[in-house]
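Asker: Sharing a model that was predicted from the sequence below.
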Amino acid sequence: MDLETLLSFEWGIMMPEFIILGVATVMTLLDLFMPKGLKRKILGWIGFAGILAAIVSLIGLLDYPVTTILFDTFRLDSFAKAFKLILLVGAALVMLLAISYEPKEGLTEYRSEFFYLFLTALLGAMIVTSSGDLITLYVGLELLSLSSYILAGLRKENRRSNEAAMKYVVNGSISTAITLFGVSYVYGLTGTTNIAAMREILLALNDSQSVYLLVISFLMIFVGLSFKIAAAPFHMWAPDVYEGAPTPVTAFLSVVSKIAGFVLLVRVMLSIFANAVTDGPNSTSILLTMEDTIAFIAGVTMVVGNVVALQQKNMKRLFAYSSIAHAGYILVAIASLSLFMFDSLWFYLIAYLFMNLGAFAIIQTLTEKSDSEDSSHFSGLYTRAPILAVAMAVMILSLAGIPGTAGFIGKLNIITGALVREQANYVLVSVMIATTVISYVFYFGIMVQMFFRKAKVKDPIKIPVGTGIVIGVCAVATVLLGIFPNIAFDFLQAQFYEFGDFLR
């Protein structure tokens, strides 16, 4: 590739990625040359400023038309812009949590790594959202995964953290291998890794042998990515990793990493398998043929997540299973394959981002100086810190899907999307409603601890500035989106006018 070709690319569409990459590089160099006695929290604030700059640059690209560079391996379309915005907002809030994080054993020696590994993981997630080629997708996925593995085990003196990192590496490697195995079939049939080129070739492949291989490919890719989003029965790593990882990392994995997993799943499934058709007189797309498989996994995920959560006393394990259950809810939106799928998916991920990060911010505040994250830490919270208890109540009500919160609107959109189809999926909607009712038991159990149990300790609760900002933003956003959901939907329609543009 000559210099003239390189200069001809519209590099401006990669400005958010360049900002994150540049800030991560600068932070690495600063850490190298900063005196050892100087506190590394300043690097966290630099990283936070970098994420804000990336958000501003992305907002400047919202009106940009669909653009591809590097031979269609990197795309800027409505899909990429919409989900990249969620990733950046979530990462900014997680960075504030990381700045405020002061565990019992401390993180003095590797506090700096704690910050710039966040940025490299974020960069990987952003690359995934804009990938137009399977190789680029894989590079972004691995950058996200490898950074996450290290972050999960960053508390080197903590045995649970070491165990979390080991389990995450093993399960992550297995899921990546399965995904690549499935991708290899598609590559073998099409002879290209470019997603746009694959679509054109797959339209002409409708013989029985090709369809058979594509079905195997679909199952392999779906299973591999189900590990990434912690969908049952491929969720076994999540509770241990969530419990052992530092709390900001747990928040990152439960929100930002999970969003990236769903983005990858939707982009691959709709870009490739929506165009691949079965053979015979009643030919239909492979994606529609495998709809029942997605629905089955969604149902199992909702049941496992909510039922097993009933037995949990550790707050991070409880929220791990809660996260698994919410993955099931989101899979219902994907399984419905309705006209409202993108709108439902986008809104629910925004709602999930705020209500989950807000909950983790409060969990971090109450448990970071303790050796456990037992639910007893929430006993009598209303008498110790009324504002904190009310904020946690808002997050829990939203997670439970109570009217007046963003979580309720998100679930309502998903249920509506599943029912307005030509063939309404009543069974899946029934499972979703039933498991949501089951979730009230453990969610409201936390409320009972906060408002109706006596406090075991009377110590005042100090809320760091960063954590306080996260709690405030999440609580306000959760209520605001629950009462005025059109704020999000109007913005969605005004800025991201056509999600289907990534299929062109």
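Answerer: All right, it came through fine. Residues are numbered from 1 along each chain as shown.

Asker: can we go C-alpha only for contacts and neighbour counts from here?
Answerer: Noted.

Asker: Check which residues of stretch 329-340 are buried.
Answerer: Tyr329, Ile330, Leu331, Val332, Ala333, Ile334, Ala335, Ser336, Leu337, Ser338, Phe340 (16 or more other C-alpha atoms under 10 Å).

Asker: Which element, helix or strand, includes the first one?
Answerer: Going back to what we said before, that points to Tyr329. Taking DSSP states H and E as the criterion, Tyr329 maps to helix 315-336.

Asker: continuing past that helix, what's the next helix or strand?
Answerer: Taking DSSP H and E, what comes next after helix 315-336 is helix 341-367.

Asker: orientation of that following helix relative to helix 315-336 in degrees?
Answerer: 180 degrees (axes from the mean of the first three to the mean of the last three C-alpha atoms, to 10 degrees).

Asker: hmm, who's touching the helix or strand following helix 341-367?
Answerer: Going down the chain from helix 341-367, the next helix or strand is helix 381-384, by DSSP H and E. Contact with helix 381-384 is made by Leu388, Ala389, Val390, Gln449, Met450, Phe451, Ala455, Lys458, Asp459, Pro460, Ile461, as judged by C-alpha atoms under 8 Å, 6 or more residues apart in numbering.

Asker: please redo it, this time with the cut-off set to 6 Å
Answerer: Ala389, Met450, Phe451 (C-alpha atoms under 6 Å, 6 or more residues apart in numbering).

Asker: Kindly report the same for stretch 182-192.
Answerer: Contacts of stretch 182-192 (C-alpha under 6 Å, 6+ apart): Ser217, Met220, Ile221.

Asker: go again using 7 Å as the cut-off
Answerer: Thr193, Met198, Ile201, Leu213, Leu214, Ser217, Phe218, Met220, Ile221 (C-alpha atoms under 7 Å, 6 or more residues apart in numbering).

Asker: Buried residues in that stretch, which are they?
Answerer: Of all the residues in stretch 182-192, those buried under the rule 16+ other C-alpha under 10 Å are Gly182, Val183, Ser184, Tyr185, Val186, Tyr187, Thr190.

Asker: one more structure, for comparison:
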Amino acid sequence: MEQYLLDFDLKVMAPELVIVSAAALLSVIDLVLKESVPRKIIGVLSLLSVIAAGVFVGMGFDHPSYQILGDTYRIDPYSLTFKGIILAGTALVLLFSLGQKKEDPEAKEGEYYYLLLTAVLGGMIMVSSADLITLFVGLELLSLSSYILVGIRKKELQSNEAAWKYVVLGGVSSAFILYGMSFVYGLTGSTNLFTIQQRMMEALNGGYELIIFLSLFLMVVGFGFKIATAPFQMWTPDVYQGASTPITAFLSVVSKTAAFAFVMRILLIAYVPLINTGAWEEVVGPLLIIIAALSMIVGNTVALKQTNAKRLMAYSSIAQAGYILVPLATLGLMPFSSMAYYLLVYLFMTMGAFCIIDLVTRESENEKISAFAGLHRKSPWLAFAMSVFLISLAGIPVTAGFFGKFYLLTSAVSSQKFWLAGIMIVTTIISYYYYFGIIRQMYFRSAPSVAAIPVPWTAGLVIVIGLAGTIGLGIYPDAVVQFLGKINWGLGLSPAENMMQQ
């Protein structure tokens, strides 16, 4: 008997339905509102919709896993965890945006807010999809919304240039992914990841190993662009610098989280036969390990000579992507838990850091690191908060970032990739120089002015939440890791019949 969309329990899709309904409703509200009415009301409603979706995600952990449309779309512990991180990051971005000045697009352009909602909807679709078509739809929804958000400051040349580069290179990366998917479909005759998994083994036995590796290589190239890993990172510094700071934070945290979940879904479902035949250990693993190592080396070494704060954070993000890729590349101890923990830690410390960067650079009208000179005299609490975020990003012991990197390092060591663990340690030590360069400016350089930096209450709340998360996850890392360890990650990578047996 055929099943249609309305035959399923759509309550399980409450988070997505809340976001898509809010985006549609707010676009209509924006059209009917007079131009004199501040668009921040749309931002507030967007924030409320994201919070409501987050509540539904939290409630989803108490319900059995569910699939709809022939196992095309799944609601399981895997997807719910990543959705929670995505929605938390989006809520902080919206809160951050609400503190922007009146002349900024965040304050006067209503589409800014509902484009953020469509972007996060794309990310949520990506983490729940088990089909190449819905995965690609989610990817493009996130990507297209992000392209517009990067270039929303239409009168700024730097923003226009960044958006143009992002569109061109983003389109190229999507083409690589789609081309790789076409080979997979040609070999297996299906777009469902679990059907592909079954037929992939037949293709391997049938002598089509070369085409399978070609499809994988094409998709890895596209994935490399999406998660900003070397040698596909060339768009990152220009886009991070040209975009408004809240959007830079969104790309750094939310978009990266969705992309990693997307990559893991495809590699660990469709290409799992390569693990069984040993081809993963011979080809796929080394390829991913090389990309991870290159990202750590390139990101940290090029960051050493950066003078622009946002470009420095862009190269830091490239390095962080390399660290996060390690559990997937090595398939070591607790790959899912260690990756989810680090993404959560990265969310708090990066959001807080970008918020302070925005406040400082706006006040001084200077995006260089020298804008932080003497910050401890002007705004001691901002200097303290920024120091905490930077120390955590550097992975100094007894911080959340340290424990996050320790768990990632454990994945490399447990799989006996000692040289990769060595690169992680060496590049982390290298990163101390540029992170502490900002701290040196804050505490050991004099400021041209000692006037306090005004902090909107929304920005202050983002910083406080970031501090609480960074310090809390550093003091009680075991509690969070134990919670993540109890999650049945395997359900996200198992066929529908296994979900019914939970």
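Answerer: In hand now; what should we look at? From a predicted model like this one, the values you see are computed outputs, not experimental measurements.

Asker: Rebuild the buried residues of stretch 329-340 of the first structure as JSON lines, extending it with distance to Ser208 of the first structure.
Answerer: Output for these, formatted as JSON lines (distance: C-alpha to C-alpha, whole Å):
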{"residue": "Tyr329", "distance to Ser208 of the first structure": "33"}
{"residue": "Ile330", "distance to Ser208 of the first structure": "32"}
{"residue": "Leu331", "distance to Ser208 of the first structure": "28"}
{"residue": "Val332", "distance to Ser208 of the first structure": "29"}
{"residue": "Ala333", "distance to Ser208 of the first structure": "30"}
{"residue": "Ile334", "distance to Ser208 of the first structure": "26"}
{"residue": "Ala335", "distance to Ser208 of the first structure": "24"}
{"residue": "Ser336", "distance to Ser208 of the first structure": "26"}
{"residue": "Leu337", "distance to Ser208 of the first structure": "25"}
{"residue": "Ser338", "distance to Ser208 of the first structure": "27"}
{"residue": "Phe340", "distance to Ser208 of the first structure": "32"}
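
Asker: mind checking how far Ser316 of the second structure is from Tyr240 of the second structure?
Answerer: 11 Å (C-alpha to C-alpha, to the nearest Å).

Asker: more neighbours, the two?
Answerer: Higher neighbour count among Ser316 of the second structure and Tyr240: Ser316, with 28 against 25, using other C-alpha atoms under 10 Å.

Asker: Residue in the first structure paired with that one?
Answerer: Under the alignment by TM-score structural alignment, Ser316 of the second structure pairs with Ser322 in the first structure.

Asker: Check whether its match really touches Asn306, as I assumed.
Answerer: Yes. Assessed by C-alpha atoms under 7 Å, Ser322 of the first structure is found in contact with Asn306 at 6.5 Å.

Asker: Is it correct that Gln233 of the second structure is in contact with Phe223?
Answerer: No. At 10.9 Å, Gln233 of the second structure does not count as touching Phe223 under the criterion of C-alpha under 7 Å.

Asker: and the counterpart of Ile471 of the second structure in the first structure, how far is that from Ser57 of the first structure?
Answerer: In the first structure, the residue matched to Ile471 of the second structure (TM-score structural alignment) is Val479. Separation of Val479 of the first structure from Ser57 of the first structure (C-alpha to C-alpha): 28 Å.

Asker: And Asp72 of the first structure, by the same measure?
Answerer: For Asp72 of the first structure relative to Ser57 of the first structure (C-alpha to C-alpha), the value is 21 Å.

Asker: Over to Tyr382 of the first structure?
Answerer: Taking C-alpha to C-alpha, one finds Tyr382 of the first structure at 41 Å from Ser57 of the first structure.

Asker: nearest spatial neighbour of Ile75 of the second structure, skipping sequence neighbours?
Answerer: Leaving aside its chain neighbours, Ile75 of the second structure sits nearest to Tyr66 (5.2 Å; criterion: C-alpha to C-alpha, 6 or more residues apart in numbering).

Asker: likewise Leu141 of the first structure?
Answerer: Closest to Leu141 of the first structure by C-alpha to C-alpha, 6+ apart is Gly124, at 6.0 Å.

Asker: So the one you found sits against Ser145, correct?
Answerer: No. Between Gly124 of the first structure and Ser145 there is no contact under C-alpha under 7 Å: 8.2 Å.

Asker: Buried residues in the top helix by length along the first structure, which are they?
Answerer: Secondary structure of the first structure per DSSP state H: the longest helix is helix 159-190. Residues 160-169, 171-173, 175-176, 178-187, 190 are the ones in helix 159-190 of the first structure that count as buried (16+ other C-alpha under 10 Å).

Asker: ditto for stretch 381-390 of the second structure
Answerer: For stretch 381-390 of the second structure, by 16+ other C-alpha under 10 Å, it's Leu382, Ala383, Phe384, Ala385, Met386, Ser387, Val388, Phe389, Leu390.

Asker: Fine by me, we can end here.
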